[in-house]
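Participant: what would the 3D arrangement of this be:
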Amino acid sequence: MVANRVRRVVLLAAAVGFAVLAGGPVRAADDNKELREELLKLNSITDKDAQRDKLRALAKDKDKAKKLVTEAGKMLKEAKGKDNPFNFNGGLIVARLAHFNKQYDIAEPFYEALVENATKIKSGSKMVDAYEGLIDLYWETKKYALVSETCQKFVDDMGPEEYERAKPFILERLVQSMAKEGKFDEALGLVDNLIRVSAQADWYFLQTKGWVLREQGKLPAAIEAYNSALEKLDTTDALKGEGKDQMKDRVRYILTGLYVDNKDVDKAAKHLQTLIKRNPDNPTYKNDLGFIWCDANMNLEESEKLIKEAIELDTKEREKLKKEGKLDEVKPNAAYLDSLGWVLFKQKKYKEALEPLKQAAADDEDGSHLEIWDHLADCHMALGEKKEAIAAWEKALKCEDLTKRDGERRRKVSEKLKKARE
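Facilitator: Below you'll find the model as predicted:
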C-alpha cells in the first residue's frame, strides 16, 4: 500500500513537471497576465462612444469576454479593502460586459463599486449610469424587492443636475417594481400622486399607471389610462415636434398589444395602420399587423404581403448595420419567420409553412419561444408528422413564459400534447 502511494506521488510529480514543460501552469499564468493587462487598459477609455465601441468589440468573442469578466472579478475580490484596480471608466465597461454575458454575480459588485465611486465624487452622469446599471441588473434577474430598494435610495438622495433630472424615470421603475412585487395598491397610490403633482408630465405617469393596471390584469382600465396619456400628449407643451410624435407612436404601439389581449383586433389594427402610415419603413408594425390579422383568420393575402415586406425591410436594416460594423452576421428575424410560417399555415399551405417555422425555431437566441414551437408543432400535425409534433410541443413546454399570454398558451399546448400522445 505504501509503495503504491509513493508510486502515485512520483507519477503525479512527473505529470506536473510534464505540464510545466508543455506550457501548462506557466501558460495559464501568462494568459492571466495578458488578460489583466488588457483589462487595466480599459481605465484609459474616457469617451462614451469609444467605451461603447470597445464593449461591442469585446462582446463579439464570447469565450474571451467571459474569461475577461472572470479575471476582472478575481481582481476586484483581491483588491477588497485596498485600492480598486478599476477606475469608473474601466469598471463600467467590465460591469456592462458581465451584464451582457449574464455573469450577474460579477456584474453586481462592479455596479455597486461604481455607485460608491460616482457618489463619492458627486458626478451626476456617472451616478445615473451606475444606478441604472444596477437597477437593470436586479430587474433582469427578477429581484424586484432590490429594484424597489435601490430606486428608493436614488430618489431619497440628492445629487447634481443630471442626477435630479433622472428621478422621474427612476420613480417610474419604482412604481413598476412595486407592481412586480404584487403591491398594486401602493404602486397605484404612488403613481396617482405623481400624476397630480406633474402638471406638464401627467401624460408620462398616466402611461405608467396603464403599465401597472396591465400587470394587474385590468385590461379595460389599462386601455383607458393609455388612451388618456395619448390625449394628454396632444395638448402638452412639454414635448414638441418629433419627440412628441415618437412618444405618441410608443403609446399607440402599447395600445395595440392591449387591444389584442382584450380580443379587440379591429382597434389594434387601426392603431397599427396609423403607425405604418407614419413609419412606412418600420418592419415591426407591418409584421405585427400581418400577424394579428392572420391569427384572427382575417385578410390572409394582405397579411402575407405585409409580413414579407417586414422581412425584406428588416434584412436591409441588418445588412446596413453589418456594413457599419455594428452586426456580425445578417440572419432573418425569428419572429418574422414565425409570422410568415403562420400566415402560410392559416392558408393551409402546410409544406410552404414548415420551412420558415423550422428556421424560426432553430434560432438559438430568439427562437426559444413557446408560441414559435407551438406553431411548428401544429404544422407538423397538419402534415401528419405526429412524432415531430410531439417533440416540438415538448420543446415548447421547456420555454420560459415571456408574456402573460404564454400562461394560457402553455395550458393549451399541454392539452394538445396529451391528446397527441393518446
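
Participant: could you use CA atoms for every contact and neighbour count after this?
Facilitator: Noted.

Participant: leaving out sequence neighbours, find the closest residue to R421.
Facilitator: I390 (7.5 Å; CA to CA, 6 or more residues apart in numbering).

Participant: and this one, please, so the two structures can be compared:
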Amino acid sequence: MDDARVRCGLNLFAILSSFAVLSCSTVARSADEPVDEPQPGSIQTQPGDPVAEPLDPVRDRTEKADRQLDAMSWFGVAKLRESRGDFRGALDAYRKAVELDPSAVAIYRGLVPLAFSLNETDDGLKYALKLVDLDPGDAGLMQQLARVLVSRGQVAEAAGLLEKAANAQTVDKKSAQYVSLQRDLGVLYAAQGDNEKAAGAFTVLLEALKRPEAFGLDARQRSALVSDAETTYERLGQTFLDAGMTDLAVEAFEKAAETRRGKTGILQYDLARVYLKAGDAEKSLEQLEAYVKDGRTDRGRAAYDLLAEVLAALGQEAEIDERLEAIVEQDGKNPFAKLALADRYAKADKLDEAAKLYETALEEAKDATGYLGLADVYRRQKKADKLVELLARAAVAGAPDQLLTESIARVTEDATLTDEILAAGRKGAESKPPKTDFASAYLLGKLAMQAERYDDADVFYRLAIRIRPDRAAALHEEYGRNLLLADQYDAAATIYQDALNAPADEGATLNFMFRLSQALEFAGRTDEALATVEKALTLAPSAPLLHYQKGWVHFHARNWDEAAELFRQVIEKFPQDADTVRQARLSLSALYVEQGEKEKGEQVLEEIYASDPDDPSVNNDLGYLYADGNKKLEQAESMIRKALASEPENAAYLDSMGWVLYRLGKYDEAASHLEKAVGLPTGNDATLWDHLGDVYSKLGKADKARDAWQKALELAKDEKSPKAEDIEAIEKKLKDGEAQDQ
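Facilitator: Okay, the predicted model is just below:
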C-alpha cells in the first residue's frame, strides 16, 4: 500500500517559487494491478466499447499542426504520469512534447519545475531560459533564474537576466518588485566591480527606503531591505563613495548613523572618510575626534592614517605627529595609533623611536604591515639576525605578496646584509636537528631566489618541503615557477620531477607533467618534453590542453609543420573548449608569422577578432602586425590602446604601442612607452631594444640609439635560436650610425 501511494504536496523547487506546485491525488492500487495510460494520438474508451473510427477531415492538417497535436498528447501523458508519481516518466514525456512543439509555453511551465525537482539542473535551466524568451514579461521567473545562475557562478549572465526583467513592460517602476530587482542588480554589479552601475541600481533602493509608500513597500518589506547584509546603509554608502557620488554617500552613511544599525566606531570612520571626499575636512575631523575620544579601534590603523590625511587637508600637517603622540600617551594600549606613529618616525629616519613603537605595538596586535615596517627599520639598522623572523611573521600574519616581495627586494639590495642573513640561515638549516622553522625556511628561500643565490634557494625550499610535506605540492609549484622565471630551466625540471615522485592526486600529477614539459623544452630537451606530454596523455587522453601542449613543444622547437598540424587538430577536435582553441589559433597565427607568412597570421587573428573584438591579446597581436606592415595604423593604435588599458605593465603591449606610434611619427610618445617596456622584468628583449634604438635615431639621439642597438644585438645573439637576418639588420644600423658619426 505504501509503495503505491502517491506523495502529495511535492516541493518542486524552492528557489523557483514563481512556479505553481502541481496538485496530487492519493491513489491506492494493488502492487500487481496494471496501470493503463493512453498512447499519444489515441482516444481513451470505456472497457468493452468499440474502437472509435477516425473522422475524415474536410482538409488535411499541416505538418506543424500535427506536431502541435502530438505535443499536446505527450503533454497530457506527462500530466497523467506526474499525477501517478512517475516523475521520471513525466519528464521524458515533457521532453518529447517540447521537442515536437518548442514554442508551447504551457509545456515549459510544466517541464521546468519538474526538471529542477529531479536535480536535472542543466536541463531545467536550458528550458527555463527558453521559457523566458517565449514569455519576456515574466519578471518573477527571470529573477528566480538569475539566482540559480549566481549559484552556478554565472554572475554576468544573471545580471543580464535581471536587466531584462527590470525593463519588462509588466514591471511597474514604482513597485516593490522593481525595488527588489534593482537590489539584486546592485549586488551583482558590485560583485563584478562595476561600482557605477551598482550605484545606479542602489539609488533606486535608497529612494525606496526613504519613501517606501511611493513604491508600495509595507513595513515588513522595508525592514527586510534595511536588515539585508548586502544592502545596509553602510554598504550603499560605500558603493556611492566608490562611484564618486559623494552626496548620496553622505546621505547613506548619515542614515546608518541615525538608525544606529552599524557599529558606532565604523560609522564615525566612514562618515569622516566621506566628508573628506566631499570636501568638508572640518566635519571629517569632528567624526575622527569622536572616534578617538571613544577609544575606538574598529578601523585599526586606517583611522589614524585618515587623521593624518585630514590634518594635511586642513593645512595642519605639522600637528600630525603631535596629535598621534598625544593619543598614544592617553591610550597606551592602542596599538594602531602606535603603528601609525612608528611609520611616521621611520619615514623621518627616527629609527630607534620607530623600532620601540613597532615592538610594543606588535606585542598587542599581530599586524602584517607592522612586521614589515619593523623589518625595514632593522634592515636600515643592519640587524640581520632579526630580519628573517620578522618577514616570516609578516607572511604568517597575511602580508600581501607584493609588499612581502618588495621588502625582500630591499633587503637583497644590500649584498653584505644578504650574505649575512643567508649564512646564518644555512647554519640553522644544516644543524641537527634544523633550528629553522617552516616560515623562516620559506622566507629564506624567497630571499635567496630574489638575490639569485640559487644553491641557497634550493637548500631552503627543500627544507620547507621537509618540514611541511602537506604543503609540498604548493611549494614545488612556486619554486619551479620561480626557477622558470629565472631561466633556470634544468633546475626547474628537477623540481617538477621531484614533485611527480611525491604522492599527489591525478590533477596535481597532470599539472606537474605539464610544467615539466615546459621546463624540459625551455632547456632544449625536446624529446624528453614530448615524452612527458605523451605520458600525461595516457592519463588524460581527452584533455585539450595536453594536446595543445604537444603542439607548443614542437612550436618552441621550431618544428613548424608538426606544430601547425597539432594546432589545427586542437581547433577541430575540441571546439567546446573555447580557451584552448583560442590559444591554439593564436599560436597558429604566430607560427605563420615566424614562417614569414604574415598575411595568413593576420587572417587567423582577424577571425578571432571578429568574434571577440575586446580580447586584449588579439587586439595587441593584430595591431602589432598592422603596425609592422605599416598599414591600418589608426586602427592599430586604437586596438593596442585597448590591450594596454587591460594590462598597463605588459612589456609586449608597451612595445606594440611604441612601435605603432613610431610608424605614426609620434616619436616622443613612442620613446616613453618603449623606455617603460625595457625597464620591466620581462622587457629585456632584442626586439624591444631594437625598436627603442629606431625611435632614438628619429629623435636625433645618436648615442642613445647606438647603446640601444648594441643591447639589442647582444640579446639577439644570445637567443636560443638566433635569427641571422635580425642580427644582420641590427649590425647594419650600428655600422650606418658609425658612418654618420664620421
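
Participant: please state their TM-score.
Facilitator: Here the TM-score for the pair of chains, by TM-score structural alignment, normalised by the length of the first structure, is 0.70; 355 aligned residues with a CA RMSD of 3.5 Å.

Participant: and the aligned partner of the residue nearest to R421 of the first structure in the second structure, what does it touch?
Facilitator: Mapped onto the second structure by TM-score structural alignment, I390 of the first structure lines up with R706. Counting by CA atoms under 8 Å, 6 or more residues apart in numbering, R706 of the second structure makes contact with 693, 734, 737.

Participant: element containing R706 of the second structure, please.
Facilitator: Element membership of R706 of the second structure [criterion: DSSP states H and E] is helix 702-718.

Participant: buried ones in that helix?
Facilitator: 702, 704-713, 715-716 (16 or more other CA atoms under 10 Å).

Participant: same deal with stretch 183-193 of the second structure?
Facilitator: For stretch 183-193 of the second structure, using 16+ other CA under 10 Å, the buried residues are 183-190.

Participant: centre of the chain versus stretch 359-367 of the first structure, how much separation?
Facilitator: The chain centroid and the centroid of stretch 359-367 of the first structure are separated by 16 Å, computed with CA atoms, centre = their mean, to the nearest Å.

Participant: got the buried residues for it?
Facilitator: 359-361, 367.

Participant: ok, of those residues, which one's closest to K64 of the first structure?
Facilitator: G367 (25.1 Å; CA to CA).

Participant: show me what contacts the closest one?
Facilitator: Here G367 of the first structure is in contact with 334-335, 360-361 (CA under 8 Å, 6+ apart).

Participant: pick out the most distant pair among those residues.
Facilitator: Most distant of the contacts of G367 of the first structure, by CA to CA, are A335 and A361, 9.3 Å apart.

Participant: what touches both of these two?
Facilitator: Going by CA under 8 Å, 6+ apart, residues that sit against A335 of the first structure and also against A361 are 367, 372.

Participant: neighbour-wise, which one of the contacts of R706 of the second structure leads?
Facilitator: G693 (29 neighbours; other CA atoms under 10 Å).

Participant: I'd say that residue and A708 touch.
Facilitator: Yes: G693 of the second structure lies in contact with A708 (CA atoms under 8 Å); the separation is 4.9 Å.

Participant: related to what we said a few turns ago, report the separation between the match of I390 of the first structure and L674 of the second structure.
Facilitator: Taking CA to CA, to the nearest Å as the criterion, R706 of the second structure is separated from L674 of the second structure by 15 Å.

Participant: S646 of the second structure too?
Facilitator: 18 Å.

Participant: same thing with S542 of the second structure?
Facilitator: For S542 of the second structure relative to L674 of the second structure (CA to CA), the value is 42 Å.

Participant: for G524 of the second structure, same thing?
Facilitator: For G524 of the second structure, the distance to L674 of the second structure - CA to CA - is 30 Å.

Participant: also T532 of the second structure?
Facilitator: 38 Å.

Participant: got it, and V459 of the second structure?
Facilitator: 39 Å.

Participant: now for the helix ranked longest in the first structure, which elements pack on it?
Facilitator: When the first structure is parsed with DSSP state H, its longest helix is helix 300-323. Here helix 300-323 of the first structure touches helix 283-295, helix 334-346, going by 3 or more CA pairs under 8 Å, 6 or more residues apart in numbering; DSSP states H and E.

Participant: centre of the chain to that helix, how far?
Facilitator: Centre to centre, stretch against its chain (CA atoms, centre = their mean), the figure for helix 300-323 of the first structure is 22 Å.

Participant: check stretch 145-152 of the second structure too.
Facilitator: Distance, centroid of stretch 145-152 of the second structure to centroid of chain: 19 Å (CA atoms, centre = their mean).
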